[in-house]
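Undergrad: I'll drop the sequence and a predicted model, then ask my questions.
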Amino acid sequence: MRAITYDRYGGSDVLQLTDQPEPTVAPDSVLVRVRAAGVNPVDWKLRAGYLDGLLDVQFPVVPGWDVAGVVERVGLDVPELAVGDEVYGYARKDWVHGGTFAELVAAPVRTLARKPASLTFEEAAAVPLAGLTAYQSIERVGVAAGATVLVHAAAGGVGQFAVQILRARGARVVGTASERNHAYLRGLGVEPVTYGDGLVERVRALAPDGVDVVLDYGTDDLVTTTRALLADGGTVASITDVAARDELGGHHVWVRPSTADLDALARLIDDGAVKVDVARVFDLTETAAAHDLVAEGHVRGKVVVRV
């Protein structure tokens, strides 16, 4: 099968299109014919070696965790799925090796769910990691209807899912973003504020009594702003800063594969509560360019590779 691989850490130039053996399908896994794979910041960070020591790596690596495709073969103990099912998932395993930027991927059934019927494969591949991160961080803090939530990096890959899930739950959402993304956020029902100097005052102007929840998907000043803005009894969760847990008494969230959570996201999407914004689709041979675009950090919406 054709796959993108790298046999050493480095820049996007280490990515090569190679021929690889068909993956072995474990008893609790399925073989997925990949139609599209989502690109996330963790992909280029892993490739660059920044997470060495956190996850076991086996070279050559086929990168990628987000997938959308069709079940081609099922393992010996997978009653949940059948050949021909359209699936999507966050196919993260216990080591980094056989990823989703390939024609075929063997994925544990616990990492997959049926694809949202309303989405294309490219759109579905944009959802799993970012969508699950948003969903699980919201579940962790337990946002109720009527709560006021401050979302940092609200227009980013995770933030845009989070604000829509929050609005579907009846929360009021204040979101930090650059000026160029304010109109986009207003369209999602968010009250946008510009990050940077004066943020506390800008948020206080909208929420004089403070906010009930802070969700951090990217900010340089989490501790100071949270202490200034979080109402009594409120809580905070971050995917980037362990200080949310260690200094603020909240939560640090590392996303987990979950069929149940993917099913919940699919219902929200098919019900029209959550829209998927795909910024650009690359071909498999252009994976290096897709990595570079995501690494720039300025793209709104998700980047996807079509296989």
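TA: All right, it came through fine.
Undergrad: hey, let's count contacts and neighbours off CA atoms from now on
TA: Fine.
Undergrad: quick one: contacts for the residue nearest the centre of the chain?
TA: Central residue of the chain (Cα atoms, centre = their mean): Ala130, 1.4 Å from the mean position. With contacts defined as Cα atoms under 8 Å, 6 or more residues apart in numbering, Ala130 is in contact with Gly157, Val158, Phe161.
Undergrad: then this one, side by side with the first:
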Amino acid sequence: MIRTIVTDPLSPSHLAFKEVDVPQAMPWEALVQVKTVSLNRGEVKDAMDQEASSRPGWDFAGIVIEPAQSGQGPQKGARVVGLLPMGAWSEQVAAPVSMLVEIPDKLTFTEAATLPVAGLTALYALRKGGMLLGKRVFITGSSGGVGLFAHQLAAQSGAFVVGMASTEEKSKLVKEAGADEVIIGYSAVSSASQFGPYDLIIDSVGGNTLAALLPQLAPQGVCVAVGFSSSNTATIDMMNLVTSGGRTLYSFFLGEELTRHSAADDLRLLAQLATEKRLIPRIEVEAPWTQIGTIARNLLERKYSGKVVLHID
């Protein structure tokens, strides 16, 4: 038997520990002893809405204890990072080798666990803008996990990058991540126009923020909507959008993106960049996974910038 975290509506945190059978790996899956997991606000929010005994969790890092029977993927003893659609908050997981990659020795399990969802989201969203050298990019939610990764990758691509933060303190983090300019306060989003128009906008806020950003797209520009932390509805000025022409609003869902991209190849790239310190995860909190209840609640209340990583005993 192993321990795992499940949803429990009767628990104050809506999460609880439960003993379950050791996972049985399919031929294309490796069995991994999990060392660390990172939390994403989206998965925590989803867990609050799920029925009892659902098993949340996306990002994990650990050691392969049984390689895939197919012979593909990392071998026994390999240090790995990967992601699952659910169930990663567990002592052991069976992970498809297509979602699993070996990590360099210099990369810690803590650093590796931050990469899958936040790193891949940032990477794939930026790719929607094509070659970014000399282009103007605007990123909302800049002090979050996705935002900080996106700023670092965009800056290294040669883009002029503008971010947005809720406070002066958080704006300093965004500057450190490579932003050329930072807009402070979500209500001041219209002031971003002074640095535009933008070839690429990555928005995780939605609502009025998304509506205010669309007119700031350059001709042939793309706005990638990766989330809606403020509101899941937006009133868009269709006359402005249609008469300007050529601009795109792209709906982004990582699960759908992974049907068209190699997660293993791109995780390998992110892991290498992190090893070379060209991509630096900002880890706000490290804690034992026994503190999942408190940590999850604080994450939902936006008390953290960057990433949260839990260590499994």
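TA: Noted; the coordinates are in hand. All figures in this text were calculated on a predicted structure; none of them were measured in a lab.
Undergrad: Next, the TM-score between them, please.
TA: Superposed pair, TM-score by TM-score structural alignment, normalised by the length of the first structure: 0.87. Supporting alignment: 291 aligned residues with a Cα RMSD of 2.3 Å.
Undergrad: Tabulate the contacts of Ala130 of the first structure in TSV, adding columns for neighbour count, secondary structure and distance to Ser137 of the first structure.
TA: Below are these laid out as TSV (neighbours: other Cα atoms under 10 Å; DSSP: H, G, I helix; E, B strand; the rest coil; distance: Cα to Cα, whole Å):
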residue	neighbour count	secondary structure	distance to Ser137 of the first structure
Gly157	27	coil	14
Val158	24	coil	10
Phe161	25	helix	11
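Undergrad: want to throw these into JSON lines with distance to Ala37 of the first structure?
TA: Shown next, in JSON lines, are these (distance: Cα to Cα, whole Å):
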{"residue": "Gly157", "distance to Ala37 of the first structure": "15"}
{"residue": "Val158", "distance to Ala37 of the first structure": "16"}
{"residue": "Phe161", "distance to Ala37 of the first structure": "18"}
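Undergrad: in the second structure, which of those residues remain in contact?
TA: Comparing the contacts of Ala130 of the first structure with the second structure on both residues aligned by TM-score structural alignment, their matches' Cα atoms under 8 Å, the contacts found in both are Gly157, Val158, Phe161.
Undergrad: How about the secondary structure of the residue opposite Leu199 of the first structure in the second structure once aligned?
TA: Leu199 of the first structure maps onto Val189 in the second structure, with residues paired by TM-score structural alignment. Secondary structure, DSSP: H, G, I helix; E, B strand; the rest coil: Val189 of the second structure is helix.
Undergrad: With Ser305 of the second structure as the reference, measure out to Val189 of the second structure.
TA: 20 Å (Cα to Cα, to the nearest Å).
Undergrad: Phe60 of the second structure matches what in the first structure?
TA: By TM-score structural alignment, Phe60 of the second structure lines up with Val67.
Undergrad: Number of residues surrounding its match?
TA: 37 (other Cα atoms under 10 Å).
Undergrad: How about the secondary structure of it?
TA: Under three-state DSSP, Val67 of the first structure comes out as strand.
Undergrad: what residues are up against the residue lying closest to it once chain neighbours are set aside?
TA: Closest residue in space to Val67 of the first structure, ignoring its immediate chain neighbours: Ala37 at 4.5 Å, by Cα to Cα, 6 or more residues apart in numbering. By Cα under 8 Å, 6+ apart, Ala37 of the first structure lies in contact with 64-68, 100-101, 122, 125-126, 304-307.
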